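In: quick one: sequence plus predicted model below, questions after.
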Amino acid sequence: AASVIAPYAAPDIDAATLLALSRDAYSSFRHESVAPLVQLEDDHYLMELFHGPTLAFKDVALQLLGRLFDHILTAKNQRIRIVGATSGDTGSAAIDGVKHCSNVDIVILYPNGRVSDVQRRQMTTVDSPNVHTVAVDGTFDDCQDLVKAMFNDHPFRERHNLSAVNSINWARIVAQVGYYVEASRRLGRTIDVTVPTGNFGNVLSGWIAKQMGADIRHLVVASNSNDILTRFFESRDMVVTGVAPTLSPSMDIQVSSNFERLLFEMNDRDGGATAQQLTRFRTTGHLVLEPDQFSTWIDPTFRAGRCDDSQTLATIASVHASTGMLIDPHTAVGVAVARQHEDPSVPMVTLATAHPAKFPDAVERATGVRPQLPEHLADLMSRPERTTVLPNDLMTIESFINSL
């Protein structure tokens, strides 16, 4: 990780310091390989990204990001307030990454009733005075819009010295590049990678890894029923529809905010042209690419597929029956879509993005087996919760943060 991130961190953080911070960040992971590769089928591998403290791939970036924040803020004698939105996993991973940081307060917005019980409790049971959670009466897209609006409110942003842990923060994206590089290095040949994604951040990290030289042929975007990305790759027209609750709630997203970064590259890094396209997208609910943009940027690298809840359950069941392994619903979406795109000549790596015990009801429904939380979270469901329920209203949210 340190060698991948180093070009982006210099000159603010030297290589030796970055290596020390990385080693400290990943010492909290329960597997010595941090992100082990496990063979699922012939030339189909799972890369397990859920061995961090909150059992999700977000830990890979956010354990490091918390240490980067603490290092830089201590050196500069500054304090920040992090505001973030979560569809389930970012919030708990961000909170765990900064809960011991003396120079950081964190406020996480999540959609009320739209995250799993385990995901919610991983956020609301943290007993640290610098941690605050808000259950917003709305969707993840609403939460994400509120966060963006707060960052665009310049007096508010400056008053609180706001910072981000969502993938709006470039460090989040680049910290994920390392496991793509590692997957191709370990297998020692060209690979395809399937990525369960709703917000495009994880797959964007894969695209960056490919640009940096990782031996990746195709990046396969795996969607659940909220399939705006898959529909886009099929039709070249990104069309917003309603968000449907699914068994894979971290992907219940319609506005994939990180696609803006790829669009910026497609537009030869023309910020004005990109802003115009996104303004039209927000106004009309449609984003259409030029044919040459699609043929140059999308067709050579990206593939896509979808998996609904019934297919998700069937995939969890089939993997358990054939291997004895339990996989979570998001990983199951990835496995199902990967199977649609397997090529005998190229190994497939599917990113296993969450521990099955984060979604025990779905896993038990599919297999009859209820996955158990690791020992450090064994009493999670009995810990007292602390959260605030607020409406989907910017002024109300900002007033709450002003009162902290």
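Out: Now that the structure is in, tell me what you want to look at. Numbers count the residues shown, from 1 in each chain.

In: drop to CA atoms for contacts and neighbour counts, all remaining ones
Out: Noted.

In: which residues of the stretch 301-404 of the chain fall in strands?
Out: Counting by DSSP state E, counting those that start in this stretch, the stretch 301-404 of the chain has these strands, from start to end: 302-306, 348-352, 388-391.

In: now those as CSV including distance to residue 375?
Out: Output for the strands of the stretch 301-404 of the chain, formatted as CSV (distance: least, C-alpha to C-alpha, whole Å):
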stretch, distance to residue 375
strand 302-306, 34
strand 348-352, 20
strand 388-391, 28
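
In: as a markdown table, those strands with distance to residue 54 and mean neighbour count would be great.
Out: Formatted as a markdown table, these follow (distance: least, C-alpha to C-alpha, whole Å; neighbours: other C-alpha atoms under 10 Å):
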| stretch | distance to residue 54 | mean neighbour count |
| --- | --- | --- |
| strand 302-306 | 26 | 22 |
| strand 348-352 | 14 | 29 |
| strand 388-391 | 21 | 14 |
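
In: closest one to residue 1 among the ones you listed?
Out: Of all these, strand 348-352 sits nearest to residue 1, with 16.9 Å by C-alpha to C-alpha.

In: quick one: end-to-end distance for stretch 102-118.
Out: End-to-end distance for stretch 102-118, by C-alpha to C-alpha, to the nearest Å: 27 Å.

In: what does stretch 90-109 give?
Out: Terminal residues of stretch 90-109 are spaced 10 Å apart (C-alpha to C-alpha).

In: what comes up buried for that stretch?
Out: 90-101, 103-109 (16 or more other C-alpha atoms under 10 Å).

In: packing partners for the strand or helix carrying residue 97?
Out: Assigned by DSSP states H and E, residue 97 falls within helix 89-98. Other helices and strands packing on helix 89-98, by 3 or more C-alpha pairs under 8 Å, 6 or more residues apart in numbering; DSSP states H and E, are helix 58-76, strand 104-111, helix 117-124.

In: next one: the first one to chain centre, how far?
Out: Okay, so that is helix 58-76. Here helix 58-76 is found 17 Å from its chain centre; the criterion is C-alpha atoms, centre = their mean, to the nearest Å.

In: presented hereafter is structure B, for comparison with structure A:
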Amino acid sequence: MLYCSTRSSLKKRYSFRDVLFSGFAPDGGMFMPEHLPILSIETLQRWKNLSFQNLLCEISSLFIPEHEITKAQIKELISSALSSFSLPDAVRLVHLRDSLCILELFHGETLAFKDVAMTCTAHFLRYFLRKDASRAMIIVGTSGDTGSSAIRSVLGVSEVDIVVVFPRGLITQVQELQMTTSIADNVYVFAADGTSDDIDVPIRKLFADSDLVDRYALMSLNSVNWSRIMVQTAIFLYAYLKLSMLHVTEDALPELEVVVPTGGAGNITAGLIMKQMGVPLRLVAMVNANDIIHRTVQSGDFSMFSTVTHTLAPAIDIQDPYNMERVFWLLSGGDAVFVKNLMESFHSQRKTTLQSPVHQKLCDVLSSGSVCDEGILQTMRRCWEENHYLLCPHTAVAVWKHYQSPVRDGEIRCCLATASPAKFAEAVHRAGLPLELPESLQVLPSLPTRFKNLERSDDWEEKLRQCIKSISEKRVTALTERQTLPHPCKN
């Protein structure tokens, strides 16, 4: 398995290690596998009783060549990565009233779905770094949950430094404190006076500087990173095998509808990949008032609003869903020239129109909806009243679709639960619902914090460059000091 850029028509190919230790491709595109393996009915039958961890191992081994990480090593790394989760198998299916089925993905340390892919990706990184005796520097822009999950996955890891930038005042207190209280020698946190989309601009520029990337071994742990998407594909396959394989006939596989609350379109990309690998999924992208994905599906209007709307579901307050580039590449049959022109037009003008036949292909594989804050609150209240089950506001964005369009006879549906409601106490309280915080969140306000500000008047790109340079100099100095210390066994 080799990888290519969504924007390059050249025949340059990359290894899994190459794309793991990268952000955006050098040409500004995103890395994707050259081809997708197809899963046969026989394979699905063979895998239907696997645990999530074992299934994730099978999927990962399809995309990671044996000569880079053996299957046995992949299994060991995944087991170690998910050992910190509060559930033995990391994820859980919950069946509620009126055929409401929810796949809980938030049982990691930071209580968000990103922990699943982030911890596995971090373990893949550490495998290569320790094997090569090398270092890496991670640069992450976050809309809320990604930053804390990325920090937690590499907290105190000696081979890695991490720089995280979050939008000040536009995320919950818990999300912010999970980042700013993570104090370690390898963690650097910035609070930016802007939106998550504003933060993506300088970070994309940093990764476009190939000399900078090479000199400081820069990489990303956003869902820009292919490994994150790869791991998330297993979530869709797990849901399918557990919910649909009981209905298999000799002639055909049943279809599963998966309702996905989305902002950056990473999970949607993972679901589409699994669909193209032969698993019959019907994908529904659900968004909040920041509805660029919904408008793109409905009319081909791929355009940003002038500002990002602050909603009760802040992790999906995104106007630049960068993983849609991967979606367009998949739907265009890997047409790199088309994708390059489309995305360059979008980023230069902040808008473009998706023409047929790609728009029609998008509509064939994806439906969508948009939910306002009041709809989120109503959904949270109804789910509690009917089930005594608390939804986080992002999961409510998905469940809203279920309540608006009940499951019909013969249909199978699953809604993804992307975060614990405990991370969004304000929304739970606004809904008038009870909430008991876990101890890990109760102690956050009492912990010391450490971060720096990025003011609106600052040159963010330059400040981040200086931070990168300073971290590197610090590591060189520390290494030099260690090398000049007398050996403890010598007089």
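Out: That came in fine, so what should we check first? Source: prediction; values computed, not measured.

In: that older thread, who wins for proximity to residue 278 of the first structure among the helices and strands packed on helix 89-98 of the first structure?
Out: Residue 278 of the first structure lies closest to strand 104-111 among those, at 23.7 Å (C-alpha to C-alpha).

In: quick check: that closest one aligns to which part of the second structure?
Out: Aligned using TM-score structural alignment, strand 104-111 of the first structure spans residues 160-167 in the second structure.

In: mean per-residue distance, the matching stretch to the first structure?
Out: When the first structure is overlaid, stretch 160-167 of the second structure sits 0.5 Å from its aligned residues on average, using mean C-alpha distance after the TM-score superposition for the first structure.

In: residues touching that stretch, excluding its own?
Out: Contacts of stretch 160-167 of the second structure with the rest of the structure, by C-alpha atoms under 8 Å, 6 or more residues apart in numbering, involve 135-144, 147, 151, 154, 176, 186-196, 199, 471.

In: stretch 123-143 of the second structure too?
Out: By C-alpha under 8 Å, 6+ apart, stretch 123-143 of the second structure touches 17, 20-21, 77-78, 80-81, 146-147, 150, 159-167, 171, 195-196, 199-200, 203, 216-222, 314-318.

In: buried residues in that stretch?
Out: Result for stretch 123-143 of the second structure [16+ other C-alpha under 10 Å]: buried residues 123-129, 135-143.

In: in contact with residue 281 of the first structure, which residues?
Out: Residue 281 of the first structure touches residue 287, counting by C-alpha under 8 Å, 6+ apart.

In: counterpart of it in the second structure?
Out: Aligned counterpart of residue 281 of the first structure in the second structure: residue 346 (TM-score structural alignment).

In: what's the answer for residue 44 of the first structure, then?
Out: So, by TM-score structural alignment, residue 44 of the first structure is matched to residue 100.

In: residue 414 is in contact with its match, correct?
Out: Yes. Using C-alpha atoms under 8 Å, residue 100 of the second structure makes contact with residue 414 at a distance of 7.3 Å.

In: as JSON lines, the helices and strands packed on helix 89-98 of the first structure with distance to residue 317 of the first structure would be great.
Out: JSON lines is the format used below for those (distance: least, C-alpha to C-alpha, whole Å):
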{"stretch": "helix 58-76", "distance to residue 317 of the first structure": "25"}
{"stretch": "strand 104-111", "distance to residue 317 of the first structure": "29"}
{"stretch": "helix 117-124", "distance to residue 317 of the first structure": "21"}
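
In: of those, which is nearest residue 238 of the first structure?
Out: strand 104-111 (23.5 Å).

In: what sits against residue 122 of the first structure?
Out: 54, 92, 380.

In: need those in CSV with distance to residue 223 of the first structure, can you?
Out: Formatted as CSV, those follow (distance: C-alpha to C-alpha, whole Å):
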residue, distance to residue 223 of the first structure
54, 23
92, 22
380, 29
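
In: ok, so of these, who is nearest residue 201 of the first structure?
Out: Nearest member of the contacts of residue 122 of the first structure to residue 201 of the first structure, counting by C-alpha to C-alpha, is residue 92, at 17.2 Å.

In: could you find the counterpart of that closest one in the second structure?
Out: Under the alignment (TM-score structural alignment), residue 92 of the first structure maps onto residue 148.

In: and its match, how close does it get to residue 243 of the second structure?
Out: 31 Å.

In: go on, residue 314 of the second structure?
Out: Counting by C-alpha to C-alpha, the gap from residue 314 of the second structure to residue 243 of the second structure is 30 Å.

In: and if you look at residue 172 of the second structure?
Out: 34 Å.

In: picking that back up, so which of residue 314 and residue 243 of the second structure has more stuff around it?
Out: Neighbours per residue (other C-alpha atoms under 10 Å) separate residue 314 of the second structure from residue 243, with residue 314 holding more: 23 against 19.

In: can you tell me the closest non-neighbouring residue to the more buried one?
Out: Closest residue in space to residue 314 of the second structure, ignoring its immediate chain neighbours: residue 171 at 5.9 Å, by C-alpha to C-alpha, 6 or more residues apart in numbering.

In: cool, residue 15 of the first structure as well?
Out: residue 6 (6.2 Å).
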